[in-house]
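Enquirer: Predicted coordinates and the sequence they were generated for:
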Amino acid sequence: MKNTIAVLALSSLLAVSACKKTENNNTVTGVTENPSTERFTVDSVKINDSIKLNDSLTVKYSSKMLVFPTLKDKKLLDSIYFTGKGISDFSKNGLQNYLQKSKNEYFNQIRKDSREWGSDLTFAQEWYSDTGMNVKSNTNDYLHIEYVWGSYEGGAHDNYGFSERVFDLKNNKKVELKDITSMPVTNLEALLMKNINKINSGTTDNKGQVNNSEMLLVDKIPATENFYFDEKNLYFHYSPYEIAAFAAGDITIPVSWADLKGTLNSEFAKRMKIN
């Protein structure tokens, strides 16, 4: 079973690494070929900062956003930056300015709240907010981006979560489940329940066998839009508390293409070379 060490390890990974500093990351993190003559490129912007509100409380803020210089379709970009409110400038400078604004809003809110409860803290604490975007793959012009967040604002432990999105760069849209399979939801939910122990999330029994099902909080596992895929499987990713206890961590459940045989969208199957 996952324990406090695992949670702290993830928290350390998510937590910010620099104080009082704002920086740009100019490294190209992924390059592949677009259907057009223009090369598909990925850049990123990042901000790190911290404030000390009083002797007992330090607050850190970190955020990373990817930049896609060659993507021009506004509807596609709106979908990619769905976590940002009111983003209209998708350039590197525009996204850097957005992060700076978000950081200031976060710190201002914490300052305001701390006036009410700051004096109640009985020992030194370090709170943080960390968000990020990562390109996981770009195969057959299906771009998979993982969005991750982590935070601690008092309490027993950190919180964290994931959102998976796949974008069809040929058709400038977010891929939906119906674009992949026509399998009825009830059948898909049955497969998710059947396959829940196929990938180890860190929850095991006393024999070392994967036992995610023992930590379930739901009677049926929903087939959500939080999915991605590769050449072998369709994967559904669930954040802590979404379907299981926090101790189970995040859970990923695979559904093989063989499981979905006869229900796959023919165009999707052809593009992914699924027999």
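Expert: That came through, no problem. Numbers count the residues shown, from 1 in each chain.
Enquirer: Only C-alpha atoms from now on, for both contacts and neighbour counts.
Expert: OK.
Enquirer: Name the residues that touch the helix or strand containing A9?
Expert: Element membership for A9, per DSSP states H and E: helix 4-14. By C-alpha atoms under 8 Å, 6 or more residues apart in numbering, the surrounding residues in contact with helix 4-14 are 130-131, 149-150, 157-158.
Enquirer: mind listing the strands for this protein?
Expert: Taking DSSP state E to define them, one finds strands in the chain at 21-33, 39-54, 57-67, 125-139, 142-152, 159-168, 173-174, 227-229, 233-238, 251-256.
Enquirer: Distance to T4 added to those, as CSV?
Expert: As requested, these are exported to CSV (distance: least, C-alpha to C-alpha, whole Å):
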stretch, distance to T4
strand 21-33, 30
strand 39-54, 25
strand 57-67, 21
strand 125-139, 17
strand 142-152, 14
strand 159-168, 12
strand 173-174, 36
strand 227-229, 27
strand 233-238, 19
strand 251-256, 17
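Enquirer: Need those strands in CSV (columns: distance to T204 and mean neighbour count).
Expert: Conversion of those to CSV gives the following (distance: least, C-alpha to C-alpha, whole Å; neighbours: other C-alpha atoms under 10 Å):
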stretch, distance to T204, mean neighbour count
strand 21-33, 35, 13
strand 39-54, 36, 18
strand 57-67, 33, 22
strand 125-139, 27, 18
strand 142-152, 24, 20
strand 159-168, 21, 20
strand 173-174, 35, 19
strand 227-229, 24, 24
strand 233-238, 17, 19
strand 251-256, 13, 21
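Enquirer: Pull up the gap between F236 and T224, please.
Expert: Applying C-alpha to C-alpha, to the nearest Å, one obtains 7 Å for the distance of F236 from T224.
Enquirer: also this one, for the comparison:
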Amino acid sequence: MKKLAILMLALSFAACQSEKKASDQEDSTGLSNLEMNSTSNLAFKYDSLKIFSKPNPAAKTKSTDTTYVRIVYPSFPNQKLNQLLEQKTIAAIQNPDDKKVETYQQVADAFIKDYENLRDTEGTVAAWFLDAETKVLTDQPDYIGLEYSLVNYAGGAHPNSNMIYWNLNPKTLQEITLESLINEGSMPQLVTIAEKIFRKNEKLSPTASLKDTYFFENDKFNLNRNFTITKEGLKFLYNPYEIKAYAYGSTELIIPFSDLKTIARPNTLLSPTK
């Protein structure tokens, strides 16, 4: 009888452990769309908006190829941060002459309306699309690194694409600029370091001309301000058409932290002790 009691107790304990493990797995699955960094205490989830145009009443076929807008964005507990990201996203999507709007929904509605107005005026028009997504690359107590990407088509020979890095201080919601990370007056040195890496990546000699293949102003290498901070170093991105023809796509350039030791400001994201 004593052995039976011990056996029943052991089985009961095993069942509890199994139930706890299953419960833990369910919780983990339930939080699959929630990202959390334990070092920053920043929690966020990805929200999205997707709408489609109405079917073309004049179409002779039953094609389901309709214009659509898809916007994916992170949502933080800090509403001011969310509002800032929404403003930056809208500014990145809109053209300077577009009617100003304030929400993701208004952006999507305006895009769909423009397409439907053109379609109703000119008849059959190839479907448009607008696909925008903002990803959180890094979330630390003093740094949020975001990657905004846009691929869209509103007529023409081909779709357009663009990627922008946003660097923010989550406490102040201020932009982290390149100048705030390096010593005053050291920009020329940074450009020199970057050009050496660029020429190596492009298989160019130190004296090779940039005139025929690249679009740098005055045929002189220069850095843009489209950067993010990765585990490898300071990463820059040139979008299509920015320094090369569209067919070449985007161009990445990473400057290792080891190359930044002499110009990084102390106690910043680029300093060796950070």
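Expert: Structure received. Just so it is clear, the model here is predicted, and its values are computed rather than measured.
Enquirer: what's the TM-score here?
Expert: Scored against TM-score structural alignment, normalised by the length of structure 2, the superposed chains reach a TM-score of 0.67; 220 aligned residues with a C-alpha RMSD of 3.3 Å.
Enquirer: residue contacts, the spatially most central residue of structure 1?
Expert: Among the residues of structure 1, the smallest C-alpha distance to the mean C-alpha position (C-alpha atoms, centre = their mean) belongs to Y147, namely 2.5 Å. For Y147 of structure 1, the set of contacting residues under the criterion of C-alpha under 8 Å, 6+ apart consists of 131-134, 162-164.
Enquirer: ditto for E102 of structure 2
Expert: Residues in contact with E102 of structure 2 (C-alpha under 8 Å, 6+ apart) are 87, 90.
Enquirer: ok, so what distance separates it from Y46 of structure 2?
Expert: Spatial separation of E102 of structure 2 from Y46 of structure 2 under the definition C-alpha to C-alpha is 19 Å.
Enquirer: Could you do D24 of structure 2 as well?
Expert: Computed as C-alpha to C-alpha, the D24 of structure 2 to Y46 of structure 2 distance reads 22 Å.
Enquirer: K261 of structure 2 now?
Expert: 36 Å.
Enquirer: what's the answer for Q79 of structure 2, then?
Expert: According to C-alpha to C-alpha, Q79 of structure 2 stands 14 Å off from Y46 of structure 2.
Enquirer: Check Y104 of structure 2 too.
Expert: Using C-alpha to C-alpha, which is the criterion applied here, Y104 of structure 2 is 14 Å from Y46 of structure 2.
Enquirer: ok now do the spatially closest residue to S239 of structure 1 that is not a sequence neighbour, which residues does it touch?
Expert: Nearest residue to S239 of structure 1, sequence neighbours excluded (C-alpha to C-alpha, 6 or more residues apart in numbering): D250, at 4.5 Å. By C-alpha under 8 Å, 6+ apart, the residues touching D250 of structure 1 are 161, 201, 237-240.
Enquirer: which two in those residues are spaced the farthest apart?
Expert: Spanning the widest gap among the contacts of D250 of structure 1 are G161 and S201, at 13.7 Å by C-alpha to C-alpha.
Enquirer: Longest helix in structure 1, please.
Expert: Ranked by number of residues, the top helix in structure 1 under DSSP state H is helix 92-117.
Enquirer: What residues sit buried inside that one?
Expert: For helix 92-117 of structure 1, the buried set under the neighbour-count rule, 16 or more other C-alpha atoms under 10 Å, comprises 92, 95-100, 102-103, 107, 110-111, 114.
Enquirer: How much space separates Y152 of structure 1 from D49 of structure 1?
Expert: Counting by C-alpha to C-alpha, the gap between Y152 of structure 1 and D49 of structure 1 amounts to 15 Å.
Enquirer: Give the equivalent position in structure 1 for S75 of structure 2.
Expert: Alignment note: S75 of structure 2 maps to V67 in structure 1; criterion TM-score structural alignment.
Enquirer: and the gap between its match and N24 of structure 1?
Expert: Distance of V67 of structure 1 to N24 of structure 1, given as C-alpha to C-alpha: 11 Å.
Enquirer: do D219 of structure 1 as well
Expert: 45 Å.
Enquirer: Kindly report the same for G84 of structure 1.
Expert: Distance from G84 of structure 1 to N24 of structure 1, by C-alpha to C-alpha: 18 Å.
Enquirer: For the closest residue in space to E153 of structure 1 that isn't next to it in sequence, which residues are in contact?
Expert: Counting by C-alpha to C-alpha, 6+ apart, E153 of structure 1 lies nearest to W127, which is 5.1 Å off, once chain neighbours are set aside. Counting by C-alpha under 8 Å, 6+ apart, W127 of structure 1 makes contact with 57-60, 151-154.
Enquirer: which of those residues line up with contacts in structure 2?
Expert: Retained in structure 2 (both residues aligned by TM-score structural alignment, their matches' C-alpha atoms under 8 Å) from the contacts of W127 of structure 1: 58-60, 151-154.
Enquirer: can you redo those residues as a markdown table with distance to E231 of structure 1?
Expert: Converted to a markdown table, the kept ones among the contacts of W127 of structure 1 look like this (distance: C-alpha to C-alpha, whole Å):
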| residue | distance to E231 of structure 1 |
| --- | --- |
| T58 | 45 |
| V59 | 42 |
| K60 | 39 |
| S151 | 33 |
| Y152 | 36 |
| E153 | 40 |
| G154 | 42 |
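Enquirer: Lovely, talk soon.
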